[in-house]
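Peer 1: The following block contains a protein sequence and its predicted model.
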Amino acid sequence: MTDRLPPWARLVRPATWPLRLRVATAFLLAAALALTLLGVFVQVRVAEALEHRTHDLLEAEAAGLVAAPETERAARVESMTGDVYAQLLDEDGRPVASSPLVAGPLVSTADLAGLPPRGSWSAERVVSVLDDDAAATGDRHVEHEAVTLLVTHADLQLVAVATSREDTDEALNAVRVQLVTGLPLALVVAGALGYLAAGAGLRPIERVRERAERISDRSSGERLPVPPARDELHRLVVTLNAMLDRLDDGLRRQRRFVAEASHELRTPLALLRTEVDLALARERTPEELSAALRSIGQETTRLTVLAESLLTLAAADEGNLALTRAPVDLRDFALEVAARFSTSAPAPIGTTGDTAVVVHADRNRLDQALSNLVDNALRHGAPPVGIDVLLDGDHARLTVADHGAGFTVQEPFDRFVSSHRSAGLGLAIVREIVAAHGGTTRIVRRNGTTSVVVELPTTAGRGPGGGELRP
């Protein structure tokens, strides 16, 4: 959906930007916010500092005038020709004495009405003053100037001192200009550094991506480079490498399974081909053709069983060995399987154990597992063969025993493991079916008896093999 957007639409959607650009943009926005706040803070602090300095200057001048004797106060006011000028007012607000630069009243009638009875009062005003050069030449050139004004009481008089705000405003304007000029430059530097830092931070991810791009089924042993820093990327790469290990194990099992299945299928297919070739080599009698068809039928049955076994194991490997759950009485179930095999067995198959041992399981899958165990015992063990059912706490124990010599391999439940006791997939299928039911399988050799013990939970659940028990 994103790839179909026009270029201008992708530009206004940050979610479509490259990760490096998004990181740099976020860094730039954060820097812009921080620098803006810093600029405002600096501007406010400089303004406060200048105001404090101005007020301190005015308070010092006002204090000097208030402390002066009343006879000298007017003379001192009239001699103030510097940056600070003053005006002396009587109690009715009429000017008594003014500095040479003052061209009009510093305090208006409205200001006099709002003066507090005690203490001092400060404000910013625009007053009329003489130009410095005009005052020196005697010219009465009047101009309006913004000043900071301080009014305080002195006996029965008012002392008003003022100073021009020109220097303060120029200083504030200079700071403001420097901030406004320097902010874009600082943002450019911050954006460039953010872009470079984002690139440096994403470089390990790019190395991981390049290595991942080279990994295939032909180079499954390769792993992603693990960064030295113990950060989120380190944990991600470790997790991905663990996933690759699992996939590699699954791929090796799949390849081994295909190779071994191909080997198992090769023999019955070769026999089928041989039987057909022999039957067609020359004219055959009806009896010979019947014998050839019976042999072909046996090999076909073997191929069918092998194909069904392969499908069962493939479903178990994918976790899709679905089990239709229902109550199964293992005692009655064992009697049925024993009766079915006893018709062709050299000796009857006995059953022993507790009655009413009920498990919630798939009857067809259990029949497949128990039939494989009994068939393995009849074909590769020694009579008598027996089935025992026992309730052990919250587990049901199903045992198939014979008096054979035992297994000649350490892992008889592995697939395609062959010995004089087992061959092919029978016991491997038993293990997968039992595991899907949440049970376990083990082999016990005791007193000349070889037993395969299957333990199943008597409560419904989901087995570690991944089989889902459905009611």
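Peer 2: Perfect, I can see it now.

Peer 1: drop to CA atoms for contacts and neighbour counts, all remaining ones
Peer 2: Fine.

Peer 1: which residues in this protein form strands?
Peer 2: Chain-ordered strands for the chain, with DSSP state E as the definition, fall at 84-89, 95-98, 120-130, 142-154, 157-164, 323-324, 326-329, 350-353, 358-361, 386-392, 395-402, 440-446, 449-457, 469-470.

Peer 1: ok, for A123, nearest residue in space, not its chain neighbours?
Peer 2: L149 (5.3 Å; CA to CA, 6 or more residues apart in numbering).

Peer 1: Could you report the distance from the one you found to E61?
Peer 2: Between L149 and E61 the distance is 12 Å, computed by CA to CA, to the nearest Å.

Peer 1: likewise S290?
Peer 2: S290 is 135 Å from E61, by CA to CA.

Peer 1: Which of these two has more residues huddled nearby?
Peer 2: More neighbours surround E61 than the other of S290 and E61, with 20 against 13 (other CA atoms under 10 Å).

Peer 1: Tell me how far that one lies from W121.
Peer 2: Separation of E61 from W121 (CA to CA): 14 Å.

Peer 1: Also G39?
Peer 2: Per CA to CA, G39 is found 31 Å from W121.

Peer 1: Have a look at those two and say which one is more surrounded.
Peer 2: Taking neighbours as other CA under 10 Å, G39 and W121 compare with G39 leading, 19 against 15.

Peer 1: what sits against that one?
Peer 2: When the contact criterion is CA atoms under 8 Å, 6 or more residues apart in numbering, the partners of G39 are L179.

Peer 1: now do D90
Peer 2: With contact set as CA under 8 Å, 6+ apart, D90 has these partners: 96, 156-158.

Peer 1: Okay, one more to line up with it:
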Amino acid sequence: MAASLLLAGIVVVLLLGWSLDKATTENARSAGRQVIKEIAKEGARDLTASDVASTGDSASVIQILGPAGGPIASDPAIAGRPPLTTARPAPGHETVETIAMPVNGTDDDYRLVSTGVAGPGGPYTVISARSLAPVSEASERLTLLLALAAIPLLAIAALAVYRAVGSALLPVERMRRTVAEISTRDLGHRVGLPPGHDELHNLATTLNSMLDRLASAQGAQRRFVADASHELRSPLNTITTALEVSEHHPGAMSTAELLGVVSRETARLRELVDDLLLLARTDDTSDNPPHAEVDLDDLARSEAERARATQLQVEIDTWPAKVSGNPAQLRRAIRNLVDNAREHAKERVLVRTGTAGGIAFVEVADDGPGVPAADRERIFERFVRRDDARHHGPGTGGSAGLGLAIVAGIAARHGGTAECAGAGDPGYPGAHFRIRLPLKDTT
């Protein structure tokens, strides 16, 4: 507002100065007009100083120059002075200029209007001068008045804006206090919604949505920690029990049996830890593994050939599908799907790749029991296991319910999705898993 007032004040002062300056020039021209008429009619033979003297207006003086260029009549205030200007306009023309000259004890700027006159006896020059001091004084006074008026106006405006903005932002302060009182132990409190449907209401709604997401994430994290602790405790308990039995009952378990139990549970424990680390990496947005051009069809074919080592019939239907991503992570995702299908299939597994609408996909289907519609979304959550999956051993991630969660995490990390659909191919009535990834940009 101060800048606006300053700009407005400058504009007003400049406009006033321009208007007064123009009026001064017009007044000087008007003052000499009567003298010009008389000289044009009768010449300057009978012209005296009283004819050009100002009538009480000391700010205006007139001087008449004869054909020879010297003064022949002057206002008493400038009597005896040489010509006020060297300008000699032709008859019917005028010259406007500004000079400084002492008049009546002052040394002010004067606006001179010099007009050429063709009269009896030769050409004459009528010089009409008017002081510019009133213009300067008016501009200075206006500047001072504007400055004096702007100071209280700014103070009043500042107070009004401060009170208005403070009142408008009071709901924001209430939100801040409410959010500051919410601790990580209790995310149940919510911000009160201000009345109306303005930006502050939208802000409060957004904060509450964020708190809902934080509470949901905190609950999921707590469940994840609890489930991970339970899963980690299981192999540790098995190893501890085996060692205690071997210690207190030496003949109950041979060394080979003990080593077998310890090795099996250690492998299970190591796989679980590796899965947890991989899930943490897929959640960490600051972790940027190297990306390269990946042929999904090659990865899928390789994993399908690996599954053919079992007694299952593995059908491979792969078409070229290039994406940009981390080869090791994408291989892990496909391997988890193939291993999941291998564990659930009765006789047959289908592995397919292709492209459609700028999307590359990998599909793995089996002829097993399938996944109920109610479980097709939650099956990608961590530590989610169906009852018929409890017997799975290490190697697939299925024992801890992390295999499909890893698939979903890797797909999301690469800008894609993982989904479970119903049976879609004849001969494969079981589960039908699909990974969708954006095709590599070849432009």
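Peer 2: Everything's here; your move. In this text, all values refer to a predicted model and were calculated from it rather than measured experimentally.

Peer 1: TM-score for this pair?
Peer 2: Put the two chains on top of each other and the TM-score (TM-score structural alignment, normalised by the length of structure 2) is 0.66; 407 aligned residues with a CA RMSD of 5.2 Å.

Peer 1: Thought S120 was touching the residue nearest to A123 of structure 1, still the case?
Peer 2: No: the pair L149 of structure 1 / S120 is not scored as a contact, 10.4 Å apart, by CA atoms under 8 Å.

Peer 1: Compare the two and say which one has the larger neighbour count.
Peer 2: For L149 of structure 1 versus S120, the count of surrounding residues by other CA under 10 Å is larger for L149: 26 against 16.

Peer 1: how much space between the more buried one and E59 of structure 1?
Peer 2: 10 Å.

Peer 1: sorry, back to before: what's the overlap in contacts for L149 and E61 of structure 1?
Peer 2: Counting by CA under 8 Å, 6+ apart, the shared contacts of L149 of structure 1 and E61 are V161.

Peer 1: Structure 2: helices as residue ranges?
Peer 2: Taking DSSP state H to define them, one finds helices in structure 2 at 2-42, 49-52, 133-168, 170-181, 199-248, 255-283, 296-307, 327-344, 403-413.

Peer 1: out of those helices, deepest packed?
Peer 2: Among those, judged by mean count of other CA atoms under 10 Å, the one packed with the most neighbours on average is helix 403-413 (a mean of 24).

Peer 1: post-alignment, it versus structure 1, mean distance?
Peer 2: Its matched residues in structure 1 lie on average 3.6 Å from helix 403-413 of structure 2 after superposition (mean CA distance after the TM-score superposition for structure 1).

Peer 1: what helices or strands is that helix leaning on?
Peer 2: Packed against helix 403-413 of structure 2 by the contact rule (3 or more CA pairs under 8 Å, 6 or more residues apart in numbering; DSSP states H and E) you find helix 255-283, helix 327-344, strand 417-421, strand 432-438.

Peer 1: export these to CSV and tack on distance to D367 of structure 2?
Peer 2: As requested, those are exported to CSV (distance: least, CA to CA, whole Å):
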stretch, distance to D367 of structure 2
helix 255-283, 27
helix 327-344, 8
strand 417-421, 13
strand 432-438, 9
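
Peer 1: of all these, which lies closest to G409 of structure 2?
Peer 2: Among these, helix 255-283 comes nearest to G409 of structure 2, with 5.6 Å by CA to CA.

Peer 1: so the closest one versus helix 327-344, what angle?
Peer 2: Relative orientation of helix 255-283 of structure 2 versus helix 327-344 (axes from the mean of the first three to the mean of the last three CA atoms, to 10 degrees): 130 degrees.

Peer 1: chain center to helix 255-283 of structure 2: distance?
Peer 2: Computed by CA atoms, centre = their mean, to the nearest Å, the chain-centroid distance of helix 255-283 of structure 2 equals 46 Å.

Peer 1: To what extent does that helix diverge from structure 1 after superposition?
Peer 2: Mean for helix 255-283 of structure 2 is 3.0 Å (mean CA distance after the TM-score superposition for structure 1).

Peer 1: Repeat that for stretch 224-241 of structure 2.
Peer 2: Stretch 224-241 of structure 2 versus its aligned partner: 3.4 Å mean (mean CA distance after the TM-score superposition for structure 1).

Peer 1: Which residues does that stretch contact?
Peer 2: Contacts with stretch 224-241 of structure 2, where a contact means CA under 8 Å, 6+ apart, come from 261-262, 265-266, 268-269, 272, 382-383, 400.
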